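# this is a predicted model, with the sequence first.
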Amino acid sequence: MGCFSIKCGLLAGSVFGAVIAILGGILIPVGDMIIERTVKKEAVIEPGTTAYDNWASSEIAVYRQFWLFDVKNPQQVVQEGAFPEVQEKGPYTYKTRYLPKANVTFNPNNTASFVLPMGAIFEPSMSVGPEEDTVTTLNLAVAGAYSLLPPASHILLDMVINSTNSSLFQHRTVKELLWGYNDPILKDTIGLFSPYNGTSDGPYNVFTGKDDISKVSIIDRWRGETKLSFWNDTYCDMINGTDGSSFAPFVDKDVPLYFFSSDICRSVSASYEATMKLKGIEVYRYSLLPSTLASPVDNPDNKCFCRNYETTKNCTLAGALDISSCSDGRPVFISLPHFLQGSEYLRQVVLGLHPDEEHHKTFLDVEPITGFTLNFAKRIQANMMYGPAKDITVLNKVKDYTLLPLAWLNETATLDDKTADMFKRELISRIDMLEIVQQVLLIAGVIIFFVCLIAFFCVRRKSKTNLG
């Protein structure tokens, strides 16, 4: 009777172990379904969700660091046609995007509209010096007028330049160059980012993801339009992806991420580079490919971004994007800092540039489960073109077209410790706990099942031996 009870107990133990193992196995897909359902619910942009709280607020500080290029040999450039030699000065740091989204409206077609108020507050503690530091830089009015006016007007332009005691270069403070100064030639306020304070970007219309989570944060319209009007081409005028601050949940690292940047007036894609840890949270790092600013010779898709055949050497130059069509006619070219991934020619005619992949590339660190961008660095360089002109005194010694860097910026933000702890507590720890429960049940069940089963056969064999 005792033997029989032991065997029954062992059989019951085996069944119990099997049930526990099956329960652990069942919890894997069930747990994944629970996680997926919860994440998708919280990723929708509507009041009360985690995504909305992050989307609408301005709690994470965004900074713009500026490095300005100081021209060391302005007289030699004008009088001898020498290549300009530059030295960067910076960073000069400003807190930007500290204001929450404004005019937020939810629309019947599952989109939300808003504008992004813009402002910049100087941060002395994060800067190498005050805003009153000076640099020798390109004269924006001279270079701009040269680029925009036909050669027939160059004699008149030369008279204006001489009458205002202007030259190809000028001395300006950091604050003036970035945010504006009263120009003696144009009799107006000009600057690289003027006007900025008190303005806004947008309006934007983005999908909330309520009806289709794969569309969450994707831009539906910008300034009321579903496409751009800068490039006169269907492909280049497409508005693709989000604004880069978030993407659809459950990111597939084999699929590029698309985002639109109004700073460069176009959409771009970023590709998976590596899996990293950010304050204990696993993130996917995405970065721009060299093909983004490649010449049309290497990337035919970029053909429609080439605006000037003369200055780009018949569209064979890589690394610079002419955005004059979307910057009120100002002849500004956008590139990566120090012409990273650009043609060697750009660095041959401007001395003192030293591109570095680690410090000058643009990247995003995206948490793959939620699709939230937890850390990013958007690095952009502003350049202007000048070239030879026999009827303009300050340009008649110039030998070739030169794309001169004026400043480059690093717009960056990363989640703070408080947000990281909340993120780990509310999401990562719960997922980890569910996975631990799944594995414990599965492993414990398997162990109990096999131990009891083996013990059962041992007892059964012993019982047969005793009976024999």
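Here it is on my side, so go on.
# C-alpha only now, for contacts and for neighbours.
Fine.
# buried set for stretch 197-206?
If you call a residue buried by 16 or more other C-alpha atoms under 10 Å, then stretch 197-206 has these buried ones: 202, 203, 204, 205, 206.
# contacts for that stretch?
With contact meaning C-alpha atoms under 8 Å, 6 or more residues apart in numbering, stretch 197-206 is reached by 111-120, 216-224, 242, 262.
# just checking, which of the residues you listed belong to strands?
111, 112, 113, 114, 115, 116, 117, 120, 219, 220, 221, 222 (DSSP state E).
# next, count neighbours for the second one.
Translated: residue 112. By other C-alpha atoms under 10 Å, 21 other residues sit near residue 112.
# assign the residue lying closest to it once chain neighbours are set aside to helix, strand or coil.
Excluding the flanking residues, the one nearest residue 112 by C-alpha to C-alpha, 6 or more residues apart in numbering is residue 106, at 4.4 Å. Assigned with DSSP: H, G, I helix; E, B strand; the rest coil, residue 106 falls in the strand class.
# dropping in the other structure now:
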Amino acid sequence: MPKPNIQIESSSQMFDKWKKMPVPLDFKIYVFNVTNRDEINNGEQPKLAEVGPYVYKEYREKTILGYGPNDTVKYMLKKKFHFAANESGSLSEDDDVIVINLSYMAALLAVNDMMPSLVGMANEALGEFFFNLTDPFLHVKVKDLFFNGIYLNCESENFTLALICGKIKADMPPTMRPSEDEKGFYFSMFSHLNRTDTGPYEMIRGTDNVYDLGHIVSYKGKKVMNQWGDKYCGMLNGSDSTIFPPINPNDVPKRLYSFEPDICRSLYASLVGKRNIFNISSYYYEISESALAAKSAVPANKCFCRKLVSNTYI
């Protein structure tokens, strides 16, 4: 394909495909189902069963906000997810699973951050916050855990519960959304991906140098993500994973990077080797263990290993 056809320019063949991906991505979710809930409550070790993948089709579409200096384009990215029943085999969104109650744990952390002395009173309040709360586990349908949401009640005169709900309202973590009657919240792991655009991204178009195509220059106006407290871990490397520059056969990169705003960092896929796909010679990359390895295995990852994690990410 001639280079002008892959640059982000309204006259190029790639432009419309870049704005709206013609083929969806596969988004696969695995759940670790707790199989011995009662035994854990009596002090035994957890036993988990991996369930999955639940396969969703991820559609991506961009809205261009404008063009900037240094060959850049600014845009918002919209994702939509649809359950692919035929590719999920015997699995269904109506499946019941038992998982750690993430919002329960986050609520305890919120109370501990605000007033540690109230942690002992938190369970009484959380009994009103959640329905049928008996332990730190959640018995839930997959569709509610992933996208539909689990209702959390805030209609109470309990002081501790008022603190918890006030903290959620002030922070409004992406996994929470207000209920229609504004008397509570819904917690879900991924519904925010369907509800809101991400960005703005600022990306190099590749019209000056095609080998810079797709590189993310800034996200939400920031050139470094400050969540990690480290310039190295906060670097914006690579593209948004929807487009990559052509590969120079004389200088094949050992890694391809993409920036993932959901985890506030860039990831890389390592070169495995050459492959033939539909009789087309190509380079095959996959995410290696080193990309997400512990700092003991990969010292360069040490700034990703934070001891304290803000409950705003729950």
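Done, it's in. The structure presented is a predicted model; accordingly, all values stated were derived computationally and were not measured.
# Provide the TM-score value for the superposition.
Taking TM-score structural alignment, normalised by the length of the second structure as the basis, the two superposed chains have a TM-score of 0.79; 276 aligned residues with a C-alpha RMSD of 2.3 Å.
# ok so, going back, the contacts of stretch 197-206 of the first structure, buried ones only, as a PyMOL selection?
In PyMOL syntax, the buried subset of those is picked out as below (16+ other C-alpha under 10 Å):
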select buried, resi 111+112+113+114+115+116+117+118+119+120+216+217+218+219+220+221+222+242
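# if we can go back for a sec, possible to save the ones in strands among the contacts of stretch 197-206 of the first structure as CSV with distance to residue 83 of the first structure?
Shown next, in CSV, are those (distance: C-alpha to C-alpha, whole Å):
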residue, distance to residue 83 of the first structure
111, 51
112, 50
113, 48
114, 46
115, 43
116, 40
117, 40
120, 34
219, 43
220, 45
221, 44
222, 41
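# which one of these sits closest to residue 384 of the first structure?
When these are ranked by distance to residue 384 of the first structure (C-alpha to C-alpha), residue 120 comes first, at 23.2 Å.
# distance of the closest one from residue 126 of the first structure?
Distance of residue 120 of the first structure to residue 126 of the first structure, given as C-alpha to C-alpha, to the nearest Å: 14 Å.
# now do residue 206 of the first structure
Between residue 206 of the first structure and residue 126 of the first structure the distance is 34 Å, computed by C-alpha to C-alpha.
# which one in the second structure is aligned with residue 241 of the first structure?
Aligning on TM-score structural alignment places residue 241 of the first structure opposite residue 238 in the second structure.
# and residue 61 of the second structure, how far from residue 16 of the second structure?
Taking C-alpha to C-alpha, one finds residue 61 of the second structure at 10 Å from residue 16 of the second structure.
# among the buried residues of stretch 197-206 of the first structure, which ones are in helices?
Using DSSP state H, no member of these sits in helices.
# which pair of the residues you listed spans the longest distance?
Maximum distance among those (C-alpha to C-alpha): 11.2 Å, for 202 and 206.
# shouldn't residue 106 of the first structure be in contact with residue 114?
No: using C-alpha atoms under 8 Å, residue 106 of the first structure is not in contact with residue 114; the gap is 9.1 Å.
# so which residues of the stretch 101-250 of the second structure form helices?
Per DSSP state H, counting those that start in this stretch, the stretch 101-250 of the second structure carries helices over the ranges 102-114, 119-129, 142-143, 159-171, 191-195.
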